[in-house]
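> Give me a 3D structure for the following:
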Amino acid sequence: MAVRRAARQQAVSDHKRGLILDAARAVFSEEGLEGASLRAIATRAGYTPAALYFHFDSKEAIYADVLRTSLRALGRHVSEAVSEAQDAQAKLRAAAMAFFWFYAENPRDLDLGFYLFRGGMKPKGLGRERDEALNDDLAIALRPISEAARVLGASPMAAELLMVDTFAHATGLLLLLHTGRIRMFGASAAERMEAYLDGRIGALMQDAKPC
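The predicted structure is shown next:
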């Protein structure tokens, strides 16, 4: 009986936590980290602000949980794409394009990922431990890029830099895509991403050729 009661209580708690996170995601999407408030999240979830403290100790804790869910979904998306690729070239391309398409199709998730720049270009984190944990989740999603680069002959440092460069290139194109600025150039963000990868993979293969 006690076990059943504990299981029911946990199920209720998980359900409430889920409602809070769903409400928080909507509020953060509309207001950003800076503009959102616990009161607004609680109202959207149908609870009082005090009730939120049974599940989270701060607005930043809620944001971290929402972003963690997003980053782990990104990681699964990239992992699934890589698992279908047959060789290192295909894996590198699949990982990079899966990253690009995840955020191309989910712009709200891209907004969440750039919480550091809410309210202008002044960095504001969620606390050192949370920031480090979230960075780890992002690194896991991007890691297949560097792993494939190493298989193609890149040094560990070069592979890491390629991963960083690919991340930067993709996010730049995604910014142009979601703001509509890419239309100024009569270009396709996806095609420019593919072209970038063609160049980087081609350079890796050239470097790997015996002299």
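
> Please make it C-alpha for all contacts and neighbour counts, starting now.
OK.

> quick one, longest helix in the protein?
Ranked by residue count, the top helix of the chain under DSSP state H comes out as helix 2-35.

> Next SSE downstream of that helix?
Downstream of helix 2-35, the next assigned helix or strand under DSSP states H and E is helix 38-45.

> mind listing what's buried in that next one?
Neighbour-count burial for helix 38-45, counted by 16 or more other Cα atoms under 10 Å, picks out Leu38, Ala40, Ile41, Ala42, Arg44, Ala45.

> residues of the helix or strand where Gly75 lies that come out buried?
Assigned by DSSP H and E, Gly75 belongs to helix 59-83. Neighbour-count burial for helix 59-83, counted by 16+ other Cα under 10 Å, picks out 59-60, 62-75, 77-79, 81-82.

> Equivalent analysis for stretch 28-40, please.
Residues of stretch 28-40 classed as buried: Phe28, Ser29, Gly32, Leu33, Glu34, Ala36, Ser37, Leu38, Ala40 (neighbour count, 16+ other Cα under 10 Å).

> run this one through as well so I can compare:
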Amino acid sequence: MSMTRPDKNAAKRDHILAAAKALFAEAGLEGASLRAIAARAGYTPAALYFHFPSREAIYAEVLRDSLARLKAAVAGGAARDGFRGAALALFDFYAAHPQELALGFYLGGGGLAPRGLGQGLDPGLNAALLAALAPMRAAGGQEVATEAFALAVGLLVMSETRRIRLFGLSAR
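Predicted structure coming up:
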């Protein structure tokens, strides 16, 4: 049975997103041009425009998928063990997928700096992050959840850069 047009379009879109995710992991947002994404996916840049209006829209879709998976992990952790479970699920998700942390903080091509994808995309992505962290906020309150998130991110960065070894510790 052959694929329908909507199925073919969805498959092509998924292929573009997979190629873009790999390129974003290697080069960051700034280093991944639309032309490079198209080449990685095996399409022309014009073919990408059929599915996405911009490189930023592609990045947003990759990040949206990451945040949906984070949300599921944190919710599962909270269901098992309240705040502690949610916080550990957050940590474990990013420890297992450090490229997802870099994706969420736009860390691929210029170090630490305030970045975003523009007013059309940022509010929705920020809302998705807050939704992913909602079980932590519900179980521990806003301030405690914020502190736990900051601690987890800091420990993950120290672990990925191996700076945690200076203290003779492991991140978890």
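
> Now do the helix holding Gly75 of the first structure: which range of the second structure does it align onto?
Using TM-score structural alignment, helix 59-83 of the first structure lines up with residues 55-79 of the second structure.

> what does stretch 32-48 of the first structure give?
Aligned by TM-score structural alignment, stretch 32-48 of the first structure falls on residues 28-44 of the second structure.

> what distance separates the matching stretch from the centre of its chain?
18 Å (Cα atoms, centre = their mean, to the nearest Å).

> Give me the contacts around that stretch.
For stretch 28-44 of the second structure, the surrounding residues in contact (Cα atoms under 8 Å, 6 or more residues apart in numbering) are 15-16, 19-20, 23-24, 45, 47-48, 54-56, 59, 103, 106-110.

> Show me which of these are buried.
16, 19-20, 23-24, 45, 48, 55-56, 59, 103, 106-108.

> I'd like those laid out as CSV, including distance to Ser159 of the second structure.
Output for these, formatted as CSV (distance: Cα to Cα, whole Å):
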residue, distance to Ser159 of the second structure
Ile16, 31
Ala19, 27
Ala20, 26
Leu23, 23
Phe24, 21
Pro45, 37
Leu48, 36
Arg55, 30
Glu56, 29
Tyr59, 25
Leu103, 17
Tyr106, 18
Leu107, 16
Gly108, 17
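
> between the longest helix of the first structure and helix 59-83, how many degrees?
Interaxial angle, helix 2-35 of the first structure versus helix 59-83 (axes from the mean of the first three to the mean of the last three Cα atoms, to 10 degrees): 100 degrees.

> Ala141 of the first structure -> the second structure?
Per TM-score structural alignment, the equivalent position to Ala141 of the first structure in the second structure is Ala132.

> if I line the two up, what does Thr179 of the first structure land on in the second structure?
Using TM-score structural alignment, Thr179 of the first structure lines up with Thr161 in the second structure.

> try Ala203 of the first structure
Aligned against the second structure by TM-score structural alignment, Ala203 of the first structure finds no counterpart at all.

> do the same with Leu112 of the first structure
By TM-score structural alignment, Leu112 of the first structure lines up with Leu103 in the second structure.

> That match touches Asp65, doesn't it?
No. Using Cα atoms under 8 Å, Leu103 of the second structure is not in contact with Asp65; the gap is 11.0 Å.

> aligned partner of Lys86 of the second structure in the first structure?
Careful, residue 86 of the second structure is Ala and not Lys. Ala86 of the second structure maps onto Ala95 in the first structure, by TM-score structural alignment.

> quick one: its match and Ala81 touch, right?
Yes. Here Ala95 of the first structure reaches Ala81: they are 6.5 Å apart, a contact under Cα under 8 Å.

> what about the residue nearest the centre of the first structure, distance to Phe102 of the first structure?
Centroid-nearest residue in the first structure, with Cα atoms, centre = their mean: Leu71, separated by 3.9 Å. Relative to Phe102 of the first structure, Leu71 of the first structure is positioned 10 Å away (Cα to Cα, to the nearest Å).

> once aligned to the first structure, how far is the match of helix 59-83 of the first structure on average?
Comparison of stretch 55-79 of the second structure with the first structure after fitting gives an average deviation of 0.6 Å (mean Cα distance after the TM-score superposition for the first structure).
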